[in-house]
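A.B. asks: Got a predicted model here, sequence first, then my questions.
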Amino acid sequence: MYGLHQVRQVIREPSLAVREANRLYHTRLGRRRGPPGGVDIFEEDWDSLVILDACRYDIFAQRSLPGRLESRISKGSHTSEFLAANFAGRDLRDTVYVTASPMYYRKRDALQTRFHDVVNVWRDVGWHEDFRTVLPETMADYTVQAAETYPNKRIVAHFLQPHYPFIGSTGRKHFDLDKLNFAWSDVKRGTFGVSDDVLWEAFRENLDVALPHVRQLLGDLSGRTVVTADHGQMIGERASPLPIREYGHPPGIYTDELVRVPWLVSDNGERKTIVDGGATAADADVSEEVVRDRLESLGYVHTVGQKFVNHSGTHGVPTLFT
């Protein structure tokens, strides 16, 4: 059922009702989890997996990195869906997850994933207070450190770029990185007063800022490394079947822009010998205030009045607010 606050928001922004109709269509009234043909990342052949958050295949394909480029269909159009579809309930004690995103930490109790170790780069010194994100060079450093610390484990490195905040010159010019209440719905309403052309340039720059560090990783990591994304991004394209313009990456909307992701395979020397070494001690708890601050900075959540609204979206629960 939909709550009163959701009904009020639809009254203020009727396009949310159209989005919800599209979501119900794509998820077959909430019965389908993800688009058909989605790739199970842990069933694929790799030693290290680099995830670029919100990276569209078509934009990535215009760049040049060493390796064999293909595309795959992601299991979700939002990080929360991607994690649920790939991580939930799995025994991954042969894998170390190095992440710039707080989303896994927020969902960890529900996901019940057993990793050998989880490195939450966003938690302390890895978080850049001025840019309000984890910079790609920081992620690259932590990834190399994890690979050296755990030479016989698969490494998953979850970068935030090209996801908002926009840290290139165009993004810094047009978006206030101190603004904690950023949401793609504000962009859709024209709150920021920027054109789609500006959004495109800021998005491309965010990818271009990250790729030199990804390229370096391809030389630093031994064995087979795959570069992919958890989902894509919409910047003014029309959704389906009801053709409203969409921005961001709402869960349950499985357009090609949102679920077609890059799959670049790069080989560097001998393959790693992967072993299951059990799980390390549980990571230290992080305060809810810190987690919420990080997610707000990334545009995942914001406050409506005094009520905290989660933008992550879950199947079976109305997601009008995403």
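C.D. replies: Here it is on my side, so go on. Note that this is a predicted model, so its numbers are computed, not measured.
A.B. asks: C-alpha from now on. contacts and neighbour counts both.
C.D. replies: OK.
A.B. asks: which parts of the helix ranked longest in the chain are buried?
C.D. replies: Counting residues, the longest helix found in the chain (DSSP state H) is helix 196-220. For helix 196-220, the neighbour count (16 or more other C-alpha atoms under 10 Å) marks 199-200, 202-211, 213-214, 217-218 as buried.
A.B. asks: what helices or strands is the helix or strand following that helix leaning on?
C.D. replies: Going down the chain from helix 196-220, the next helix or strand is strand 223-228, by DSSP states H and E. Contact here means 3 or more C-alpha pairs under 8 Å, 6 or more residues apart in numbering; DSSP states H and E; on that basis strand 223-228 packs against strand 48-52, strand 260-268.
A.B. asks: hmm, try it at 10 Å
C.D. replies: Counting contacts by 3 or more C-alpha pairs under 10 Å, 6 or more residues apart in numbering; DSSP states H and E, strand 223-228 is packed against strand 48-52, strand 68-73, strand 154-159, helix 196-220, strand 260-268.
A.B. asks: between the longest one and strand 154-159, how many degrees?
C.D. replies: Compare the direction of helix 196-220 with that of strand 154-159 by axes from the mean of the first three to the mean of the last three C-alpha atoms, to 10 degrees and you get 150 degrees.
A.B. asks: this is the comparison structure:
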Amino acid sequence: MVTTPFQYFSSAINSRIPKKARLEQLADALLKISSSWVPHGVDIFDREWDVLLILDTCRADAMDQVASEYEFLDSGTTVWSRGSATREWVAHTFTTENIDEIRNTALVTANPTSRWGLRHEAEPNWPEFSKRFTNWDTVEPHHFCEFDEVWRYGPKNPFSGTVMPYAVTDRAISTWRSTRASRMIVHYLPPHIPYGARSVKQNRPLNDIENDPWNALKSGTSKEQVWNAYIEELVFGLESVETIITDIDADKIVITSDHGESFGEFGIYAHPMLPLPQLRKVPWVETTGQGQNEYTTHIEPTTVDGNTEQKVEKQLEMLGYR
């Protein structure tokens, strides 16, 4: 008997996804398929830069709000991202079409989604058809000049469980000084949830807003309270960004984001793969490295054991993807 496409999709969903999550994950899988065939937004490799500093989930209006507090920031300069989520941005950016540039690029990242987006480890248990019908054409980690996953070994915020931004800066400075890479991408987590900036400074566990801002908003917490926590997280990241800009010698450093964040606009929270302005409009700030070369690096990669999938799953859970 010939199996129809509907029967194939239905069987794949029923056998692989728990009932309570089927509708949500099916929608996400279909959006993933659609996005893979219709890329839009700016390809970063079409732009001129030496070092690209990514602040995960940073909205353009959030950067504008804090720009006056930093000499290296300008306000109002934006681009349209190629993704509404890291896994989408990664898949549209680190493609075989860009492989020549990627071979000369170092990636220093605090986000395990960088590997997940390349489809090599711990891909979610979505329906099989979402893998069969996507049109992603990504490179592999070894194609980068350097692929440094700081989230595996870097010091963690003891309350949020996510890698500290200073560790990413430390590894980025070391990488820029010691490798042959002509370009470097540095992917910070702030201002991504969980919002751990206040907790680590005050030496206390996360409160409900910091741990789950979306549930807080849906439960009646004011947007202003959640937004302020988000801005404080952004400032937490910018403190480490300032260190790298002060230290390294680079003609053009760009501060941007892989995608933005939605705080209930159009009834959407966080960053699903939807082409909303709040998710796709990101800052694009150009500055120059001061080259003081005074920072003393002290973090070295530790030996990575074989439990990569377990580590990815744990980090993804902390970031709200599980």
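C.D. replies: Happy to help now that I have it. Here the structure is a predicted model, which is why all the values come from computation and not from measurement.
A.B. asks: Just give the TM-score of the two.
C.D. replies: In this superposition the chains share a TM-score of 0.72, using TM-score structural alignment, normalised by the length of the first structure; 267 aligned residues with a C-alpha RMSD of 3.2 Å.
A.B. asks: about what we covered before: with the second structure superposed, average distance for the longest helix of the first structure?
C.D. replies: In the superposition with the second structure, the average deviation recorded for helix 196-220 of the first structure is 1.4 Å (mean C-alpha distance after the TM-score superposition for the first structure).
A.B. asks: ok and that helix relative to strand 260-268, angle-wise?
C.D. replies: Per the same axes, to 10 degrees, the angle that helix 196-220 of the first structure makes with strand 260-268 is 20 degrees.
A.B. asks: Helix 196-220 of the first structure versus strand 48-52: what angle between them?
C.D. replies: Going by the same axes, to 10 degrees, helix 196-220 of the first structure makes 170 degrees with strand 48-52.
A.B. asks: and helix 196-220 of the first structure, which stretch of the second structure?
C.D. replies: Mapping helix 196-220 of the first structure onto the second structure (TM-score structural alignment) gives residues 223-247.
A.B. asks: Tell me where the first structure has strands.
C.D. replies: For the first structure, strands defined by DSSP state E occupy the ranges 48-52, 68-73, 91-99, 114-120, 154-159, 223-228, 234-238, 245-248, 260-268, 302-304, 307-309.
A.B. asks: how about the closest residue to residue 149 of the second structure other than its chain neighbours, what does it touch?
C.D. replies: Distances taken as C-alpha to C-alpha, 6 or more residues apart in numbering place residue 109 nearest to residue 149 of the second structure, at 5.2 Å, with adjacent residues excluded. Residues in contact with residue 109 of the second structure (C-alpha atoms under 10 Å, 6 or more residues apart in numbering) are 54, 115, 147-152, 163, 165, 168-169, 171-172, 185-189.
A.B. asks: what's the distance between the equivalent of residue 109 of the second structure over in the first structure and residue 206 of the first structure?
C.D. replies: Mapped onto the first structure by TM-score structural alignment, residue 109 of the second structure lines up with residue 99. Residue 99 of the first structure sits 17 Å away from residue 206 of the first structure, going by C-alpha to C-alpha, to the nearest Å.
A.B. asks: Residue 90 of the second structure contacts residue 112, correct?
C.D. replies: No. Counting by C-alpha atoms under 10 Å, residue 90 of the second structure does not reach residue 112; the two are 11.2 Å apart.
A.B. asks: Roughly how far does the counterpart of residue 124 of the first structure in the second structure sit from residue 170 of the second structure?
C.D. replies: By TM-score structural alignment, residue 124 of the first structure lines up with residue 153 in the second structure. Noted for residue 153 of the second structure: a distance of 13 Å to residue 170 of the second structure, by C-alpha to C-alpha.
A.B. asks: Looking at those two, which is more packed in?
C.D. replies: residue 170 (21 against 16; other C-alpha atoms under 10 Å).
A.B. asks: Isn't the more buried one up against residue 244?
C.D. replies: Yes. If you go by C-alpha under 10 Å, residue 170 of the second structure and residue 244 touch, sitting 8.1 Å apart.
A.B. asks: Test my guess that residue 101 of the first structure contacts residue 159.
C.D. replies: Yes. With contact defined as C-alpha under 10 Å, residue 101 of the first structure and residue 159 form a contacting pair (7.4 Å).
A.B. asks: what residues do these two have in common as contacts?
C.D. replies: With C-alpha under 10 Å, 6+ apart as the test, residue 101 of the first structure and residue 159 both reach 53, 121, 134.
A.B. asks: hmm, back to that, now tabulate the strands of the first structure in CSV and tack on distance to residue 296 of the first structure.
C.D. replies: Formatted as CSV, these follow (distance: least, C-alpha to C-alpha, whole Å):
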stretch, distance to residue 296 of the first structure
strand 48-52, 19
strand 68-73, 28
strand 91-99, 17
strand 114-120, 17
strand 154-159, 17
strand 223-228, 24
strand 234-238, 20
strand 245-248, 15
strand 260-268, 25
strand 302-304, 6
strand 307-309, 10
